Structure formats: structure tokens, C-alpha cells
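1. Predicted model, plus sequence, below.
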Amino acid sequence: MSSRPCVAITPGEPAGIGPELVAGLGETFPEARLVAIADPALMENAGATVTPFEPSADPAPGHLEIMPVPLGAPVTPGVLDPANAAYVLETLRIAVDGCLDNRFQAMVTGPVHKGIINEAGQPFSGHTEFLAERTGAAMPVMMLAADTLRVALATTHLPLRAVPDAITDERLCRILRILHNDLARFYGLSRPHILVTGLNPHAGESGHLGHEEIEVITPALERLRGEGLHLSGPLPADTLFTPRHLADAAAVLAMYHDQGLPVLKHVGFGHAVNITLGLPIIRTSVDHGTALDLAGQGVAEPGSLQAAIREAIRMSRAGG
């Protein structure tokens, strides 16, 4: 049995750039076993040379192993087909279950197309929610990292009008405890300093621009400070992401998706990593979409996928 961590990789939407990015991994990560959960013909057409996955084997470093899952329909790069939605979800199920039974020490996900999965009649709001349901995790936490900046989200894939109602004392406390604990577990930070944004412009400006900061966010932060968490906030989001505030911060908790992630992606698009905390498994992902317009042309940049794999390997060794 190999002593190298075994990392499952789901290439995502088969008509997107995921398969060719995974196929191009080659000998990039000799320190780990990389296992693509995918249709073998799809991966070979994308340029991969694959070895069948045997859990008890110890293959030579640099091989891309494969656990076969058949496509629902032939693939044309750049052309979505709802007949392959079930295939995409099946690759995720296999990877998750393999992590739960310790065949894999981590999983890395390529980009999926939520629209085509839902069009096929499979309700799907995103990887984060899917993984939480599959693993039985009560409160997954979505965090993206680029260089030294880490941004977690209090809410993920919600319409903007639904966000205020979703930000509750219970939700904030649970998310901040998970963020605190996983920063300690995976990053070696014994008392991580977490910056917390307000919801409203200027963090509500003492109630003149909203009351969520006064009624919900501040009381939650005060309770958690009493438990020993090192928290600053609620802070105005438009000035929080500046060197003075970020200098000693381990992470930022933003209240909603497009409050925190545009800054993160401006800093690190192409090499940022999406990390799901609060799960019983390790999962990282790319920070980009399916890029259907680039699929099959051999021009897609692999930086984010490579960063996600590096982070999965590091996390598996740090706290897996």
C-alpha cells in the first residue's frame, strides 16, 4: 500500500475544460496518487494516459490513475448535454464515498455546470451543498484562498434578497466555530484572527443603514469572544480588504457570495483554491467555471487545479 496520499479528482462537466486540465497533470505531483473518477475514453480523448486504480497497489510516481464511470452520452467539447448530468453527479458520489471509507485522503473537484444539471431534473445548487448532504455535515463552510488571503462565506448560493434572513445568530456562531477550528487544524493557527464583515454598507452606520449589525452580528461576535475566539467586526466590507486590516488576519468571513469573492478572485484568479470546511472529508476545488468556449482547444490554464491539488495534499498531511 502506498504511503503517498491518494487524492480523488472529479473532472466535472465533461464538455468543459475539466477533463483536459486533469489529463494534463501527468507527472506534476509525484508525492501523491492522483485518481480521476471519470469515463476512461473521455480522459484518453483529452490526452491522458491512464492506469486502472487499485487501492492496494503502489504505482510508480507520476501516473494518473482512473476509476471508471461511463458517460451517459458522447461528448462534444463546448456543447452541454443534459444526458451527462447523472454522470457528473455519480463521479462526485464515488469520490465522496471513497473519502468517507478512507480509500482517498482528499478529493479535488473540477468545474460543473449547475444549469445543465438542473435542466436534467437533478436539483443541484452547488458542490458545497451537495457534499454537505452526502456526508451528513450540518453546516459546510465555503472558503476560498489565494496566497495569504482567505475568505469564507456566511451564506453561499442564495439570491441576494434572501441573504438577510439567512444571517442568524445560530448560523454565524456555527460557521465561525468551524472556521476557527479548521484554521487551527489545517493551518496550525492556535488562535486565528478572523475579520467579520457587516452586511450593510458601512456596517450599518450605527443603525442608519440597517440593523443586522446591531441586532444579529455584534451579539454573535461578543458571545464567541467570550468563548475565546479572536474576532474583529463587524467591519465595513469596502475598507476591510486593505493591507492595514489584513496584516495579521488569518481569514475574513464575508456575509454573502459577491461581497467577499470578487476581492479574492481579483487577487488570485487562476491560482485560487475553493475549500469546503466543516466536512468529515477534505475537499478542494478550482476557482473557475467550465469555460465551454475554451474546451477542446488546449489553451485552458491549469494553475487553479494544480493549486487545489497542492492544497488537498497539504491538508491531508496537516490534519487529515
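-> That came through, no problem.
2. use CA for all of it now, contacts and neighbours both
-> OK.
3. The residue of the chain positioned farthest from its centre in helix, strand or coil?
-> Largest separation from the mean C-alpha position in the chain: residue 208, at 35.6 Å (C-alpha atoms, centre = their mean). Per DSSP: H, G, I helix; E, B strand; the rest coil, the local secondary structure of residue 208 is coil.
4. Second structure for comparison follows:
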Amino acid sequence: MATTKPTIAITMGDPSGVGPEIIVKSLNDEKIYENCSPFVIGDLKILKRALEVTNINLELNSISNPEEGKYQAGTIDILDLNLVSEDLPWGQVSSEAGNAAFRYLEKAIGFANEQKIQGICTAPLNKEALHKAGHIYPGHTEILAELTGTKDFAMMLSAPGLRVIHVTTHIGLMDAINKINPERQYTVIKLAHDTLKKAGIQNPRIAVCGINPHAGENGLFGNGEEEEKIVPAIEKAQAEGIDVQGPLPADTLFFRAKRGDFDIVVAQYHDQGHGPIKVLGLEAGVNITVGLPTIRTSVDHGTAFDIAGKNIADELSLKEAIRMAIELAPDQLS
């Protein structure tokens, strides 16, 4: 059991997006400081601008390492990397902002590798801006995996009443089906089981989606993908005592999971898993990268350039992401 509050690094994400706004709105909540020691990695000038936009009055305390943080309600501790210009426009794709988003995350990972923090919570980045800056990654998850040297990882999404973990994510559907194999399937089932056990669920109930309609319906649909790519992994996990069922038809499985029949669903590809979570509400969804040496959570929405700088963005998803980081971080503490 943890005896101290976890230190959570909150990365600003793309500074042209809604990240700065939702960060200051979230850290305006005194309750967050009761359960963790949060600090922001980003640009001080952008955070000041976000305070002006949101009409929030908080002190900004510039730090150079996590040990210097005040971690007091009413103050935001900010590790200023000073990477973008003061007149960086809201809501526009730029290499300047894309590079900054990458560098914020890189800095957080450095602190995690040095065990100076117990979790990372990320505001959204923009993939086009990231690529313009020369950082060719599909998203946060792949950056985190490479910079931590992690081979086996997966994206988990959490919303009220539903958790989903993905076998494949940011690749085309045909490529996804080709990449699904029993080894990857088993890895994701095991990651789901181990992650939920760490979160306090002693015997997680796991359900695995089929690839084809009706999970193939005994060979009626598809070309035997379920039997070839999914069943061997389920049988291996079951032999180890893991409570896992499937492959099951995706069109009814998410309803059953939301009803409470299962603790987590294994989705085979991006839209199969993301759709049901986002129907439950973008504002309440949390993205969790599992398998990393540190906890990482994120909002389950994008940079929302169309509303950036307008004081419209809802901070609920970020507050949920911080809460989830706190919930999962204690195992990281000595």
C-alpha cells in the first residue's frame, strides 16, 4: 500500500490545441491535490495564455525537476521547456507545436525511467503536426513504447461501465487482420489480466471479440480467422487459469460487458473497440497504455483545434485520466 501520494507528470500535448485549457481547468480542482502531486511539462507562456482564456486565477511555479514542486492547490507547478513562440496560434497544425508535444512526452519518459514520477498523464497531440516535425509515429502509445524499450504493450480504453483493450490499433483494417496472430492475442489477454489484477480485481473476467460477423459462426463467415488467430490464445490462457471467453460476436459482446458480465473486452482492431467507448461519451473516456514500466493515461479525445482557445473544451476526460493514473500508480511506489 502506498504511503505517499504519487507524483504525476501531465504533458501539455499540442500547445495549439485544447490541452493547455483542460490542464488549467483540471488543476483548478483542489481535490486532485488531495490524492496526487501533479506537475505540468510544457511551455510556461502557453499555460499563462490558457489561464487568461479560461479566466482562472492560479499561481504558476516554474520548476526544473519534480522535487521542486510545491504541489499545493492554487498553484500549478510547471516544468517549462520553452519550445514555442509566444504568438503560436490556437487551432493550427504546425511543426513547431508538433515537435513541442514530442519533447514534452520525451521529458516525462526520462523522469519515469529515473523513477522520479509514478505516472504520466497526457493531453492530446496532433498526428499531422507530429509528422510535420519529423516524428513519424502513429500516436502517443508507440512513442512511449519505443522510448521505454517496451516490446509488449497495448492500448486500453476505459469509460463508465466498460473497459476495452486492443490487439491492433492505428493501422488499416486489412493490415490489422493480417497482423492478428495467436501470440499477439495471448499477449493482450495476459496484459488485460495482469493490469486489472494490479487495479484490485482478483480474478478478471475477460471476453474476446471475434473478427468476423457473429465471430465467424462456425465457418459461415470469413475464412476461419477465429480458429486460426484467436482460439489457440484463448485455450493457452485458460490453461493458465485466466478467466477468458471467446471468440464472441462483437455486436452483442459490448452490451454484455456494459451490463456487467465481463470486466474487460479484447477488441481486434481500432474501430471495433473505440466505437462502443466513444458512444458512452468522449468526455468520460480514458486512454491507458498497458505493459509500460510506468503508468500512462490520457484523454480519449483529440486536440479539437476548432474550439481551441475559446474556453469551450470540457476537462472531464483529463480529470478522469488523472484519477485513473492515481488509481494505478500506487504499485509503482516503494
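-> Done, it's in. The shown structure was predicted, so the numbers you read here are calculated from the model rather than taken from an experiment.
5. Quantify their similarity with the TM-score.
-> Scored against TM-score structural alignment, normalised by the length of the first structure, the superposed chains reach a TM-score of 0.95; 318 aligned residues with a C-alpha RMSD of 1.7 Å.
6. ok, which stretches of the second structure are strands?
-> Counting by DSSP state E, the second structure has strands at residues 7-11, 37-42, 59-63, 75-80, 119-122, 154-159, 162-166, 206-209, 244-248, 264-267, 286-290, 295-299.
7. Please tabulate these in JSON lines, including the columns mean neighbour count and distance to residue 104 of the second structure.
-> Below are these laid out as JSON lines (neighbours: other C-alpha atoms under 10 Å; distance: least, C-alpha to C-alpha, whole Å):
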{"stretch": "strand 7-11", "mean neighbour count": "28", "distance to residue 104 of the second structure": "6"}
{"stretch": "strand 37-42", "mean neighbour count": "27", "distance to residue 104 of the second structure": "6"}
{"stretch": "strand 59-63", "mean neighbour count": "16", "distance to residue 104 of the second structure": "14"}
{"stretch": "strand 75-80", "mean neighbour count": "23", "distance to residue 104 of the second structure": "9"}
{"stretch": "strand 119-122", "mean neighbour count": "30", "distance to residue 104 of the second structure": "9"}
{"stretch": "strand 154-159", "mean neighbour count": "24", "distance to residue 104 of the second structure": "20"}
{"stretch": "strand 162-166", "mean neighbour count": "25", "distance to residue 104 of the second structure": "26"}
{"stretch": "strand 206-209", "mean neighbour count": "26", "distance to residue 104 of the second structure": "35"}
{"stretch": "strand 244-248", "mean neighbour count": "21", "distance to residue 104 of the second structure": "38"}
{"stretch": "strand 264-267", "mean neighbour count": "28", "distance to residue 104 of the second structure": "30"}
{"stretch": "strand 286-290", "mean neighbour count": "25", "distance to residue 104 of the second structure": "17"}
{"stretch": "strand 295-299", "mean neighbour count": "27", "distance to residue 104 of the second structure": "14"}
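8. Give the aligned equivalent of the residue farthest from the centre of the first structure in the second structure.
-> By TM-score structural alignment, residue 208 of the first structure lines up with residue 220 in the second structure.
9. And for residue 219 of the first structure?
-> Per TM-score structural alignment, residue 219 of the first structure is aligned with residue 232.
10. now do residue 93 of the first structure
-> So residue 93 of the first structure corresponds to residue 106, using TM-score structural alignment.
11. Next up, the contacts around the residue positioned nearest the centre of the second structure.
-> Using C-alpha atoms, centre = their mean, the residue of the second structure that lies closest to the mean C-alpha position is residue 287, 2.9 Å off. The contact partners of residue 287 of the second structure, taken as C-alpha atoms under 8 Å, 6 or more residues apart in numbering, are 155-158, 297-300, 321.
12. Return the distance of the residue mapped onto it from the first structure relative to residue 204 of the first structure.
-> Using TM-score structural alignment as the criterion, residue 287 of the second structure maps onto residue 274 of the first structure. Remark: distance between residue 274 of the first structure and residue 204 of the first structure (C-alpha to C-alpha, to the nearest Å) = 29 Å.
13. Now which residue in the second structure aligns to residue 105 of the first structure?
-> Match for residue 105 of the first structure (TM-score structural alignment): residue 118.
14. And stretch 205-221 of the first structure, what's buried?
-> Going by neighbour count (16 or more other C-alpha atoms under 10 Å), the buried part of stretch 205-221 of the first structure is 210-214, 217-218, 220-221.
15. If you could redo that for stretch 128-142 of the second structure, that was the one I meant.
-> Those buried within stretch 128-142 of the second structure under the rule 16+ other C-alpha under 10 Å are 128-133, 135, 138-142.
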